[in-house]
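J.: one predicted model, sequence on top.
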Amino acid sequence: MATSLGLGAIQITGGASYLSPSIDNNFTTQLIVIIIVTFLFMLSAQTGLNKGIKYLSNINIVLAILLMLFLLFAGPTNFIMDLFVTTIGSYIQNLPSMSFRLSPFDNSTWVQDWTIFYWAWWIAWAPFVGTFIARISRGRTIREFLIGVLAVPTVFGGLWFSVFGGSGVYLDFFKDLPVMDVINNKGTEVALFYVLEQFPFGTFMSIVAICLIATFFITSADSATFVLGMQTTNGDLNPSGSIKLTWGLIQSLTAIILLWTGGLDALQTAAIIAALPFSIVLVLTVFSLMKAFKEEGALKREKKSV
């Protein structure tokens, strides 16, 4: 979570400095962003699941869909949809080989900086996301759970990356705009805002994007604080405000320290280190889940036979 807060601060600061050059894209600005986000997610955490997190999550979804639809129709629509279909097919076709891809014959750091980092980041998120989703999914069937947690987000994520990534690729390849130069010179956190600027209402859409990034990280930190509170109070489904406040401050302070000591590299390293031991837990969890399914199935068969 600390890694996510740090990355969110970098993204928000990059966008703010791009829209207003008077705002410096440095650690001081990132610190201010983290303090503001911390205050907001702690305020949300005190209101509970049915208020703060729920309302902000709904706002997230609406803003994300509106921003994506805007860029889809204002941008190169045909190219984006072609890219979406092509990349989905390519992903399905190459998933096994991509899953085992490393770079033993060259010194490229691409796999480490992207594939392994994001694997580690998602694994590190697993205990928070898994526990939180389990908390709010009580009463759902396995089928409903898989559709809501795996199928729908996967399709939406593929479309999201096709719209935003595809727009950037289109501008760079077919409009000869220096998207890659912006990434190399100003950082990846600025690329989104440069791309949005090339379309109608670019400045307004960039402001919406900053708000969306902020609310995404507020809800994520809010959820993580809630889960950490549960895990440190013997599974209390409604941890006290003081417990959530403590964990919220710990997360934010950790993010600040990581940014101060090493910036993005420190954040990536922290995510990988945190994920390594939990990857073993995930493997064991798979066997535990299968065992639970078998036991539940046997119990249902016994009830039917009675």
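T.: Great, that's in hand.

J.: only C-alpha atoms from now on, for both contacts and neighbour counts.
T.: Fine.

J.: which of the residues in stretch 210-230 are buried?
T.: 210, 212-230 (16 or more other C-alpha atoms under 10 Å).

J.: is it true that Ile243 touches Leu249?
T.: No. Applying C-alpha atoms under 8 Å as the test, Ile243 and Leu249 come out as separate, 10.1 Å apart.

J.: which ones are touching Asn252?
T.: Check again: residue 252 is Ser, not Asn. Each residue near Ser252 by C-alpha atoms under 8 Å, 6 or more residues apart in numbering is listed here: 2, 5, 34-35, 38.

J.: and the residues you listed, which of them are buried?
T.: 2, 5, 34-35, 38.

J.: now the two most distant members of those residues.
T.: The distance between the two most remote of the buried ones among the contacts of Ser252 (C-alpha to C-alpha) is 12.8 Å, for Ala2 and Ile35.

J.: helices of the stretch 1-150 of the chain, start to end?
T.: 2-19, 27-45, 54-74, 77-99, 110, 117-136, 142-146 (DSSP state H, counting those that start in this stretch).

J.: now do the fourth one and helix 54-74, the angle between them.
T.: The reference is to helix 77-99. 120 degrees (axes from the mean of the first three to the mean of the last three C-alpha atoms, to 10 degrees).

J.: check the second one too.
T.: Orientation note: helix 27-45 sits at an angle of 120 degrees relative to helix 54-74 (the same axes, to 10 degrees).

J.: another one to put next to it:
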Amino acid sequence: LSGWDGAGCTPCCGTGVTFNRHALVKVGGFSTGSITEDFKTSLNLCAHGYTCKYFLQRMTRGVSPKELNAFMVQRLRWAVGAIQIVRAGNPLFTKGLHLRARWLYFWSTVGILYIIPVCAMGVIMYSTILAGASISFGPVSFEEYLEFGGTAVGLMMVMQYLAGWRLCWRDYLRALQDNFTVFMTLIRAILIGFCGVEMGFAVTSKDVSFDLKANLYHAAPHVFVYLLSGCAMAKAVLEILADEGVFTQFWTSSFQPKLLYFSIGWTVFLWVMISGPPRMVLYGWRRARREARATLRCANAHVPALQELPNTPMNTFPPLSPELW
């Protein structure tokens, strides 16, 4: 949001957004036709000449999901809402938006489609390595992979940079990682959004108890990617060693050594990008066990269990900036 703020078109998202009543009335109230009505309303406000401002201040608490299943449900709703917005009217051709705002809104609505070539590249690459022969419907040379996958990933990284150009590199990488973290959720959103399936609006439950089964359901695709890519990389390393003369390769393979090196580098990058959901499940499970043991100890000692306290008490929030007045 800090990156968007530099373009004067910060999207209005979530519980912490505040609308100017006069401006909202002038544009006809909240925009409909999308389950992310706050995001579409901000687009409409910017198209009518109004400016949305992002304040980097701690003013609200407890409005973000802390469990993986709630996080994925929230991202699914956001992605489906984005597809509904672009189906109703492409932001690139929305009158009133300046050039940078057009690109930022366009990327946030259409950018999720880039997950399709990225996933296709991984599936073709790992399937080809494991099969030991070229696949007719996919690229088989190093140059073809650079054209196919490099273009998609490159455009994704460029657009992420345009949206977060004012941020430090750690925030930029975290924003890029978010696209890989929710890859299966984005695929579901594409199927729901473009197939016309109705999806009702429901506020995301922010403070829910840990559900191991629900969290494992959302982390299962990431674990599958680790297993598939791990097996493929094990075979790739063996083929590289065989090519160096360490031992004699007794199976056939059409992969070139430099493409194997590329696949190893891509896999390391991919493992880092999709590491979030498995870690969230592990941390949530460990936190749930700690809370259960603490509750049991308090019950045995006839002491009321302590409730979770905010990191910053409400009365110690920093004062409002002059812009808010």
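T.: Nice, I can see it. Keep in mind that this is a model prediction, so the values were computed, not measured.

J.: please state their TM-score.
T.: The pair, once superposed, lands on a TM-score of 0.24 when counted by TM-score structural alignment, normalised by the length of structure 1; 116 aligned residues with a C-alpha RMSD of 5.9 Å.

J.: re the thing from before, distance to Trp125 of structure 1 added to the contacts of Ser252 of structure 1, as TSV?
T.: Below are the contacts of Ser252 of structure 1 laid out as TSV (distance: C-alpha to C-alpha, whole Å):
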residue	distance to Trp125 of structure 1
Ala2	10
Leu5	12
Ile34	19
Ile35	22
Thr38	18
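
J.: just the closest of these to Phe73 of structure 1, please.
T.: Leu5 (31.0 Å).

J.: quick one: secondary structure of the spatially closest residue to that closest one that is not a sequence neighbour?
T.: Of all residues not flanking Leu5 of structure 1 in the chain, Ala255 sits nearest, at 6.1 Å (C-alpha to C-alpha, 6 or more residues apart in numbering). For Ala255 of structure 1, the assignment made with DSSP: H, G, I helix; E, B strand; the rest coil gives helix.

J.: ok, Ala255 of structure 1 touching Ala9?
T.: No. Counting by C-alpha under 8 Å, Ala255 of structure 1 stays clear of Ala9, with 9.2 Å between them.

J.: which one's more surrounded, the two?
T.: With neighbours defined as other C-alpha atoms under 10 Å, Ala255 of structure 1 and Ala9 compare such that Ala9 has more, 28 against 25.

J.: mind checking which of the helices of the stretch 1-150 of structure 1 is nearest Ile183 of structure 1?
T.: helix 2-19 (11.3 Å).

J.: contacts for that closest one, please.
T.: With C-alpha under 8 Å, 6+ apart as the criterion, helix 2-19 of structure 1 contacts 23-26, 29-31, 33-34, 189-190, 193, 203, 206, 210, 213-214, 217, 221, 251-252, 254-256, 258-259, 264, 267-268, 270-271.

J.: before we move on, what about stretch 162-170 of structure 1?
T.: Among residues not part of stretch 162-170 of structure 1, those counted as contacts by C-alpha under 8 Å, 6+ apart are 68, 71-72, 75-76, 79-81, 83-84, 179, 192, 195.

J.: go through those and name the one nearest Val281 of structure 1.
T.: Nearest member of these to Val281 of structure 1, counting by C-alpha to C-alpha, is Phe84, at 33.9 Å.

J.: how close does that closest one get to Trp121 of structure 1?
T.: For Phe84 of structure 1, the distance to Trp121 of structure 1 equals 24 Å [C-alpha to C-alpha, to the nearest Å].

J.: again with Gly165 of structure 1
T.: 20 Å.

J.: so the two - more neighbours on which side?
T.: Taking other C-alpha under 10 Å, Gly165 of structure 1 and Trp121 do not tie; Trp121 has more neighbours (23 against 16).

J.: looking at it, the more buried one is touching Ile272, isn't it?
T.: Yes. Contact criterion C-alpha under 8 Å: Trp121 of structure 1 and Ile272 qualify, at 6.7 Å.

J.: just the buried positions in stretch 163-183 of structure 1, please.
T.: In stretch 163-183 of structure 1, counting by 16+ other C-alpha under 10 Å, buried: 163-172, 177, 179, 182.

J.: heading C-terminal from the helix or strand containing Gly154 of structure 2, find the next helix or strand.
T.: Here Gly154 of structure 2 sits within helix 151-163, counting by DSSP states H and E. Sequence order places helix 169-181 as the next helix or strand after helix 151-163 of structure 2, per DSSP H and E.

J.: helices and strands around that following helix, which ones?
T.: The contact analysis (3 or more C-alpha pairs under 8 Å, 6 or more residues apart in numbering; DSSP states H and E) places helix 169-181 of structure 2 against helix 151-163, helix 257-273.

J.: do that again at 10 Å, thanks
T.: If contacts are counted by 3 or more C-alpha pairs under 10 Å, 6 or more residues apart in numbering; DSSP states H and E, helix 169-181 of structure 2 sits against helix 115-131, helix 151-163, helix 183-194, helix 212-243, helix 257-273, helix 276-300.

J.: and the first one, what's buried?
T.: Taking 16+ other C-alpha under 10 Å as the neighbour-count basis, helix 115-131 of structure 2 is seen to contain the buried residues 115, 117-119, 121-122, 124-130.
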